[in-house]
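# 3D model of this:
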Amino acid sequence: MTTLHLTVGLPCSGKTTLARQLEERYSALRLTPDEWHTRLYGQDINDVNHEKRHDLVESMLWEVAARVLVLGVDVILDFGCWVHSQRDSMRFRASQLGADFKIHFLDASDEVLLARLAERNAQLPKGAVYIPESKLKEWATIFEPPFPEELEYSCIYHQS
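Okay, the predicted model is just below:
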């Protein structure tokens, strides 16, 4: 049975690094929205259309993921899924396709996230979105760590 692997965490928590490792471990297709977004739209984080574009990219990547799962290949969705309802939706979608579901939760302190963000923004690796510190702080107020009922599907990684 195929598995939908979902990386969960804030930017700079290590999601993409882990997604690359999981891609190798499971011979899976890794879909990282930032890589697609930056190729299509560049560094548009301050553009009024950024969120709309990002949602479109994620929607298209889900369509690819769904087809690949049906074809019998595991998928790593490097989406972040910051809130419970997004994770529930992904779990439901996977079950509708007959796929298993697993959350890979990356938990990092604010200090670690901010330090990694500064390093990332200074180097800005290919496919990475430049994120102002103020945006990361804003997003941290929205983030919902996995609830206890989600933990049966979870692997938790503490980043320090």
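
# could you use CA atoms for every contact and neighbour count after this?
OK.

# pretty sure residue 106 is touching residue 14, no?
Yes. Counting by C-alpha atoms under 8 Å, residue 106 touches residue 14, with 6.7 Å between them.

# give the residues shared as contacts by those two.
Shared contacts of residue 106 and residue 14 (C-alpha atoms under 8 Å, 6 or more residues apart in numbering): residue 159.

# so residue 106: helix, strand or coil?
strand (DSSP: H, G, I helix; E, B strand; the rest coil).

# which residues touch it?
Residue 106 touches 7-10, 13-15, 156-159, counting by C-alpha under 8 Å, 6+ apart.

# buried ones among these?
Neighbour-count burial (16 or more other C-alpha atoms under 10 Å) is assigned, among the contacts of residue 106, to 7-10, 13-15, 157.

# for the comparison step, fold the sequence that follows:
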Amino acid sequence: MLPLAQPTIHAIHGFIGAGKTTFARQLETQLPALRLNSDEWMVQLYGPDPPEEVFRPGIVRVNVLMRQLAERALALGLHVVLDDGFWTRASRDDLRRWAADLGVPLRLYALILPEAEARRRVRERNAQPGSLYIAPETYDLFWQGFEPLQQGEPHEPVP
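Reported below is the predicted structural model:
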């Protein structure tokens, strides 16, 4: 059996509708890797449209569980794809610290899409069974907390 390349965290940055999950699925197959997607977990645990009072604590729990599973996969020599957005500088800094503490390389990919196209994709996705529903008002609310990558943040742009 051939040895695996050093297990790596592949994290995907981008806002809702940017194509993160499509890209994450490609990476999952190409590497191969364990892909972890917070939206999919939220739908499985809390349904496609959980109210805010369920969503906020639920997403925290999901992220803790995903990180634990990622650590186990990395310890077993597997690549991990984190399909979660990393919308804030603080979340990206935390991601970098976590990878450094684990002694694991991190590759951060950035997907950027014009807003009109992202909103169109969200409308399409909302119509798909099993998708996490994002209302237009929720999109607007989440956009207020989105922080694009800043100069000096290492990343790989995805066309």
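
# among the buried ones among the contacts of residue 106 of the first structure, name the ones in strands.
7-8, 157 (DSSP state E).

# packing partners of the helix or strand harbouring residue 120 of the second structure?
Element membership for residue 120 of the second structure (DSSP states H and E) is helix 115-126. Counting contacts by 3 or more C-alpha pairs under 8 Å, 6 or more residues apart in numbering; DSSP states H and E, helix 115-126 of the second structure is packed against no other helix or strand.

# after it, which helix or strand is next?
helix 136-144.

# which part of the first structure lines up with that following helix?
Under TM-score structural alignment, the alignment places helix 136-144 of the second structure onto residues 133-141 of the first structure.

# and the matching stretch, how far out from the chain middle?
With C-alpha atoms, centre = their mean, to the nearest Å as the basis, stretch 133-141 of the first structure stands 16 Å off its chain's centre.

# same deal with stretch 96-111 of the first structure?
Relative to the centre of its chain, stretch 96-111 of the first structure is centred 8 Å away, using C-alpha atoms, centre = their mean.

# what does stretch 3-22 of the first structure give?
6 Å.

# what residues does it touch?
Outside of stretch 3-22 of the first structure, the residues within contact range by C-alpha under 8 Å, 6+ apart are 28, 30, 32, 69, 73-82, 94, 99-108, 112-114, 116-117, 120, 136, 139-140, 143, 145, 159.

# please tell me how far the residue nearest the centre of the first structure sits from residue 133 of the first structure.
The residue lying closest to the centre of the first structure (C-alpha atoms, centre = their mean) is residue 79, at 2.3 Å. Here residue 79 of the first structure is placed at a distance of 20 Å from residue 133 of the first structure (C-alpha to C-alpha, to the nearest Å).

# tell me the average deviation of the biggest strand by length in the second structure from the first structure after fitting.
Longest strand in the second structure by number of residues (criterion: DSSP E): strand 79-85. Once fitted to the first structure, strand 79-85 of the second structure is off its aligned match by 0.6 Å on average (mean C-alpha distance after the TM-score superposition for the first structure).

# quick check: closest non-adjacent residue to the residue mapped onto residue 111 of the second structure from the first structure.
Aligned by TM-score structural alignment, residue 111 of the second structure pairs with residue 106 of the first structure. Counting by C-alpha to C-alpha, 6 or more residues apart in numbering, residue 106 of the first structure lies nearest to residue 157, which is 4.7 Å off, once chain neighbours are set aside.

# which residues touch the one you found?
Per C-alpha under 8 Å, 6+ apart, neighbours of residue 157 of the first structure: 104-107.
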